[in-house]
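Student: Sequence and predicted structure, then a few things I'm wondering about:
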Amino acid sequence: MNSLRVLDLAIIALYLVAMIGVGVYFARKNKNPEQYSSASGSIPGWAIGLSIYATFLSSNTFLGVPGKAFGANWNAFVFSLSMPLAAWVAARYFVPFYRSTGEISAYTHLENRFGSWARTYAVVCFLLTQLARIGSIFFGIALTLQALTGFSMEMVMLVTGVCIIIYTVLGGIEAVIWTEVVQGIIKTGGALLILYLIADNMPGGIGRIASIGQAQDKFSLGGFAPDFTQSTFWVVLLYGFFINLNNFGVDQNYVQRYHTAASAKQAAKSIWLCVWVYVPASLLFFIIGSALFAYYQVHPELIEAVKLKVAAERLPLTATAAQISQTAAQLLPADYGDKVMPHFIVTKVPPGLVGLLVSAILSAAMSTISSGMNASATVFTADIYGRYFQPHLTGRQTLRLLHIGTVVTGLLGMGTGIAMIGVKSVLDVWWELSGIFAAGMLGLFLLGVISRQTGNHAALTATIIGVLVILWMTFSPNLPESLAAFRNPLHKSMIIVVGTLSIFLVGLLLGQVWPRKPTKAAVPTLKKEPVY
């Protein structure tokens, strides 16, 4: 079993205690649900932007992105390149829309537009997305700490989960945002430190890394042919645009932050700050993955332990050493990419710096998990309990429900992370699950705010059709050979693209032949307001 030195353990313990201390500090201010959920609109735009950046820069990025670059190339970086366009749409249209509604929940207006079913459907999609996100992040942090300490992944998730729950329950959204500001800086510094250590240990330095990467085609962004059956440049670009549009425009994690800003202008600036910081930061993690690939190409003997461990996990417990070695020799870089950076930290990082890097990885996990827990608790309180069980809650009852919802979300997220143990790529799992759950939510939202003609029945019909399309695209690849003609021919990243467009376009068409009945109630639409 690997073990951290006392200095590293002390640094990690100090970081965890400091995070809980932040929660205790802000707990004094959380006397009402408005302060707990929106900080009463008192957060400056730059802090919100760094908070959103920290949410994007989760452990899925910290571990999954280097793993993808190690095992393949920079194709996934196209996701980051799609962010500016999605940010432009969100800053120009979505931010003013949400600020004008005054609703803390992103989904309240769907009930006003289409009925209670639309709100409930969006809430369910959001909560499932959050469980997938939180679970994948718990899995990522457990993967790293297991390599460093030898403790079971379940134990790692339990300990880190309890710490995250404590400071999130105590501190509310204000604690989440300010700790994410600090965590965003820690993560970026940790990534720069890792890249420096790789280059310092690499014979020939950055030049050798670049030459090996170029020779092995590690810097490719994917094919540019109009092929949507593979992960080409265009497939990832479309996937990234729709996912980022969902993040900035529909995801409660981000919408809730818009309400913490003093003005719509500050909220819009926070989106752009996130984009301009995240795009180069994500490139940094792709460079780290390529650098690790080059390093272990020069020193292949140093990665054998990882390959043997992965091979042993794939074989029965009765497998012999010869069988494990034979399986390890057949593994491709993509089979063990997620485990490479933790292995490098274990074997090549000096004492003390290991503690700093683990704290950076912990911060990558904690920022996204805490924001997801807070947002999920807000949605549960406003859109489920307050809507269906007890509409007239007192401030004290609402605050108690927010606390309970935060705890429950954290526990369910830990359970989801445990269920993910054994997956090959944490980034692939997160991308696939988020695409499935977000597709219907985004399509319905766009239909509600763009179309004036589509009514309740037309929207419900379009949503049912869209969900069936999503289910077919998700599960048809598993059909037997006798039904191969009915399999989805498109790449799985196209699920959110086709699913969103199915709901939106079918809803527009049905709105023309089955128009909504005119009412006196105002129909919420996307309005461009001066936010710059």
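Tutor: Cool, the structure landed. Owing to the predicted nature of the structure, the values given are computational and were not obtained by experimental measurement.

Student: C-alpha only now, for contacts and for neighbours.
Tutor: Fine.

Student: so how far is stretch 304-316 off the chain centroid?
Tutor: Chain-centre distance of stretch 304-316: 28 Å, with C-alpha atoms, centre = their mean, to the nearest Å.

Student: who's in contact with that stretch?
Tutor: The contact list for stretch 304-316, computed with C-alpha atoms under 8 Å, 6 or more residues apart in numbering, reads 319, 324-325, 327-329, 331, 335-336, 339-340, 343.

Student: One more: stretch 164-177?
Tutor: Contacts for stretch 164-177 (C-alpha under 8 Å, 6+ apart): 19-27, 30, 35-39, 43, 47-48, 51, 366-367, 369-371, 373-374, 403, 406-407, 410.

Student: hmm, try it at 6 Å
Tutor: 20, 23-24, 26-27, 36-37, 39, 51, 370, 403 (C-alpha atoms under 6 Å, 6 or more residues apart in numbering).

Student: what helix or strand is residue 322 on?
Tutor: helix 321-330 (DSSP states H and E).

Student: what helices or strands is that helix leaning on?
Tutor: When contacts are defined as 3 or more C-alpha pairs under 6 Å, 6 or more residues apart in numbering; DSSP states H and E, helix 321-330 sits against helix 304-314.

Student: For the residue nearest to residue 86 when sequence neighbours are not counted, give its distance to residue 77.
Tutor: Leaving aside its sequence neighbours, residue 86 sits nearest to residue 245 (C-alpha to C-alpha, 6 or more residues apart in numbering; 5.0 Å). Using C-alpha to C-alpha, to the nearest Å, we find residue 245 at a distance of 17 Å from residue 77.

Student: structure B:
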Amino acid sequence: MHSFGVLNWTIVVSFLVANLALGYFLGRKVQSAKDYYLGSRETPWWAIGISVIATYVSALSFLGGPAWAYSDGLSALAIHLNYPLVIFAVITLFLPFFYNSGVASIYEYQERRFGPTSRSVMSLIFLISQALTTAAILYATAIVLQFVTGIDVVWAIIIITIIALIYTAMGGMLAVIWTDVFQAVVLFVGAMVIMFTLINNLPVPLAEALAGLKAEGKLSAVVTDPDITRPTTIWSGVIAMTLFHITVYGANQMMVQRTLGAKTIGGAKKAYLLMGFAAFPIYFLFFFVGVLCYAYYGGKPFENDNEIILSFATEASIPGLMGILTAAVLAASMSTLSSAFNSLATVSIVDFYKKFSDVPEGQGHYLKMSRWLTIFWAVVVIIPAIMYSNTEGSILEVLSKIGSFFVGAKLGMYALGFFSKHTTEKGLLVGVAVGFVMVWYVASYTDIAWPWYCAIGGGTNILVSIIASLIWTGRQKDWSPYSVVGQRQKFAASGEAIAQDGWYRLPGMVDRVSWLLLLFFAASIAVLLLLEAIV
């Protein structure tokens, strides 16, 4: 792209240098493997919360969100309405187990609850699914570089990987969090600039454009059609995708790992609460930009929908706009990549290398190996990233489909760990295997929409695991101390305080502020219904 210009290049290079410099400065504080995984445990909760948001809201949302809304309208937003419900469940059930235990890998819970094999299975599922997810993020970022410079997408993928790898190896989790804060500001400023520029450049007044969008059904965000073959309905969003996102935020090492570095459990919970309240307006912004693009372009088809926002930024011809957009997407995505590389290395070390190697323990050795494994995973994700380059639909939708094959197993394993008395490791592993087969069958031989794969896989896993456990090992006399009931018994017997600074440490206890999440969820649906009604 020869018209990119000196100003735009200056903006992009300045942002990249600022991120690398910040990563280098904070990375000097990394003295041990624990620092590399969790940071200093002195990071304020709001920084961790912004980091959680920035990690999940990356180029996939900036490019894929509008691309999805361009084709499906605001109905695609139904997939992301559930975050208040998701965060309610995560901070009530998941976080207390993980934070109280002081673990670096959340999959250590599986070993304590069921046994070492289940831990290894869960860790392996994470490594595979996260590698595929990271590859999708890498590809989405490569689209930007290809669009801007004209460089082949394969070379763009390789270049971005090298840059993100250098940044990650220097920084550790502390640098990841603080650069996320900086990059989130850049990303959302860029999104707001794009939205207002779109509104000012619409071929007709905004009110007229919205009326036209309504007539074509593009503003119908709450679709009550009970058809389970349709992916973007209120039922798939509220039921199926709530279960999906609970595993993304509650059973995903990359998301939970940064909260384990909070000063207190209250800080960890507040970090997640920030996502619970911020997710809806953020995703509404990205999807609303998509429908505005539909109005701007008159619904014309694109060879690759993920380039819609980039095409508009080019056509707007506002000095520096393309540079701001490119820098925002690149910076946010490399932040997400660095988080992913860090968590992949953490799980590889904690769940496999430490357990199965005979190397004497030493923080210096593990820090060195963590960095080598960071390099390994950066190389691995290049392969599926190149494969994604043949994808023409929304990369955000593609990513969600891929993730749906894995989350059912995670959902079932944690649900059984929390609430089942009689499930044992042998039965659990049978359930996981049958659940995968069921999801494969549904995906291959039925028209059921992908958001339901998690519920189907998780439900199958739970049912089969319980039956297999009862047949194989029989009824258990006592509750596991790592179940919700077992935790209640443990706290009662020890006299340990169930709360710290007003925040519950005991799993299953609902913090007062969490009830506001449910009110916010209802208000979000009301806003969407009102939007369509008043246009």
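Tutor: Thanks, I have it. Here the structure is a predicted model, which means the values were calculated and not measured.

Student: When residue 245 and residue 77 of structure 1 are compared, which one has more neighbours?
Tutor: Neighbour count, other C-alpha atoms under 10 Å: between residue 245 of structure 1 and residue 77, residue 77 has more, with 25 against 22.

Student: Using the three-state scheme, assign residue 452 of structure 1.
Tutor: coil (DSSP: H, G, I helix; E, B strand; the rest coil).

Student: What lines up with it in structure 2?
Tutor: In structure 2, the residue matched to residue 452 of structure 1 (TM-score structural alignment) is residue 421.

Student: Tell me the spacing between that match and residue 474 of structure 2.
Tutor: Distance, residue 421 of structure 2 to residue 474 of structure 2, by C-alpha to C-alpha: 11 Å.

Student: Contacts only, for residue 216 of structure 1.
Tutor: The contact partners of residue 216 of structure 1, by C-alpha under 6 Å, 6+ apart, come to none.

Student: how big is the offset of the longest helix belonging to structure 1 relative to structure 2?
Tutor: For structure 1, the helix with the greatest residue count under DSSP state H is helix 153-201. Its matched residues in structure 2 lie on average 1.0 Å from helix 153-201 of structure 1 after superposition (mean C-alpha distance after the TM-score superposition for structure 1).

Student: quick revisit: residue 421 and residue 474 of structure 2: which is more packed in?
Tutor: Neighbours were tallied for residue 421 of structure 2 and for residue 474 using other C-alpha under 10 Å; the higher tally belongs to residue 421 (19 against 14).

Student: so the more buried one sits right up against residue 477, yeah?
Tutor: No. At 8.4 Å, residue 421 of structure 2 does not count as touching residue 477 under the criterion of C-alpha atoms under 6 Å.

Student: hang on, the earlier thing: now do the helix holding residue 322 of structure 1: everything it contacts.
Tutor: Identification of contacts with helix 321-330 of structure 1 by C-alpha under 6 Å, 6+ apart yields 307-308, 311-312.

Student: what about 10 Å?
Tutor: For helix 321-330 of structure 1, the surrounding residues in contact (C-alpha atoms under 10 Å, 6 or more residues apart in numbering) are 304-316, 320, 335.

Student: Check which element follows that helix along the chain.
Tutor: Using DSSP H and E, the first helix or strand after helix 321-330 of structure 1 is helix 333-336.

Student: What is that next one packed up against?
Tutor: Where contact means 3 or more C-alpha pairs under 10 Å, 6 or more residues apart in numbering; DSSP states H and E, helix 333-336 of structure 1 is packed against helix 65-71, helix 304-314.

Student: Any chance of those helices in a markdown table with mean neighbour count and distance to residue 124 of structure 1 as columns?
Tutor: Shown next, in a markdown table, are those (neighbours: other C-alpha atoms under 10 Å; distance: least, C-alpha to C-alpha, whole Å):
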| stretch | mean neighbour count | distance to residue 124 of structure 1 |
| --- | --- | --- |
| helix 65-71 | 29 | 28 |
| helix 304-314 | 18 | 34 |
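
Student: Nearest to residue 285 of structure 1, out of these?
Tutor: If you check each of these against residue 285 of structure 1 by C-alpha to C-alpha, helix 65-71 wins as the nearest, at 5.6 Å.

Student: Does the residue nearest to the spatial centre of structure 1 lie in a helix or a strand, and which?
Tutor: When C-alpha atoms, centre = their mean is applied to structure 1, the residue found nearest the centroid is residue 133 (5.2 Å). If you go by DSSP H and E, residue 133 of structure 1 is part of helix 116-149.

Student: Map residue 431 of structure 1 onto structure 2.
Tutor: Counting by TM-score structural alignment, the partner of residue 431 of structure 1 is residue 400.

Student: Alright, that wraps it up for me.
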